[in-house]
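Q: quick one: sequence plus predicted model below, questions after.
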Amino acid sequence: MAWIVLVVSGILEAIWATALGKSDGFTKLGPSIVFGVAIVASMGGLAYAMRAIPVGTAYVVWVAIGAVGTVTYAMATGGEPFSIIKALLLAGIIGCVIGLKVVS
């Protein structure tokens, strides 16, 4: 259960990071509300997951899901240019996280 919560929390990290960028310095209400709700839920889920998963492993998985999700969303929506090198580097991050899960 902790791993499921951690993955969802990582997805929420990508959501709050994207919403933060769209909030225009918290001047836009909708994205600012999404940011606030998502960050509280994301941090709460991370804290819950850390009760069963070692801190280092949980944190790196959470950050990796958030980072890969944020960049992938930005590339998919045209907010950031796509490149094969970026895609390979993102795949490398995913591979490293899977490796951490395997050895922990």
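A: Right, received. Where do you want to start? Source: prediction; values computed, not measured.
Q: please count neighbours and contacts with C-alpha atoms only from this point.
A: OK.
Q: how about A14: what's its closest non-neighbour residue?
A: Counting by C-alpha to C-alpha, 6 or more residues apart in numbering, the nearest residue to A14 once its immediate chain neighbours are dropped is G66, at 4.3 Å.
Q: and here's the other structure:
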Amino acid sequence: MSWLMLTIAGLLEVVWAFAMKESQGFTRFIPSAITIAGMIASFALLSLSMKHLPLGTAYTVWTGIGAIGAFLVGILFLGEAASPLRILAALLITSGLVLMKLSSGG
């Protein structure tokens, strides 16, 4: 259950990051509200997952899911560059997440 909560927390990080971009500096109400609600939910689920997962593992996986998710959202929805070097960097981050999961024994 901790891994599921952590995964959802990471996905919510992607949601709030995208909403923050869309809020245009918190000048648009709906995206701003989604940002704040997403942050609260993401932090709450991260906190709950940390009851059973090591701090380093939970935080690294949470930020990694957020980083990779934001990277993909940027490419797919915002027209950001998908250069070979950026893709390699994303693959390295993903490799690190897989290694963290495998090393946690859970």
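A: Sure thing, it's come through. Owing to the predicted nature of the structure, the values given are computational and were not obtained by experimental measurement.
Q: coming back round to it: what's near enough to touch the residue nearest to A14 of the first structure?
A: Shown in contact with G66 of the first structure (C-alpha atoms under 8 Å, 6 or more residues apart in numbering): 10-15, 17.
Q: which of these sits closest to M75 of the first structure?
A: A14 (13.0 Å; C-alpha to C-alpha).
Q: helix or strand for that closest one, which one?
A: Taking DSSP states H and E as the criterion, A14 of the first structure maps to helix 2-22.
Q: tell me the buried residues in that helix?
A: 2-3, 5-20, 22 (16 or more other C-alpha atoms under 10 Å).
Q: would you quantify the distance from W16 of the second structure to I30 of the second structure?
A: W16 of the second structure is 12 Å from I30 of the second structure, where distance means C-alpha to C-alpha, to the nearest Å.
Q: distance of the spatially most central residue of the second structure from L91 of the second structure?
A: The centre of the second structure sits closest to G66, judged by C-alpha atoms, centre = their mean, with a distance of 1.6 Å. Remark: distance between G66 of the second structure and L91 of the second structure (C-alpha to C-alpha) = 14 Å.
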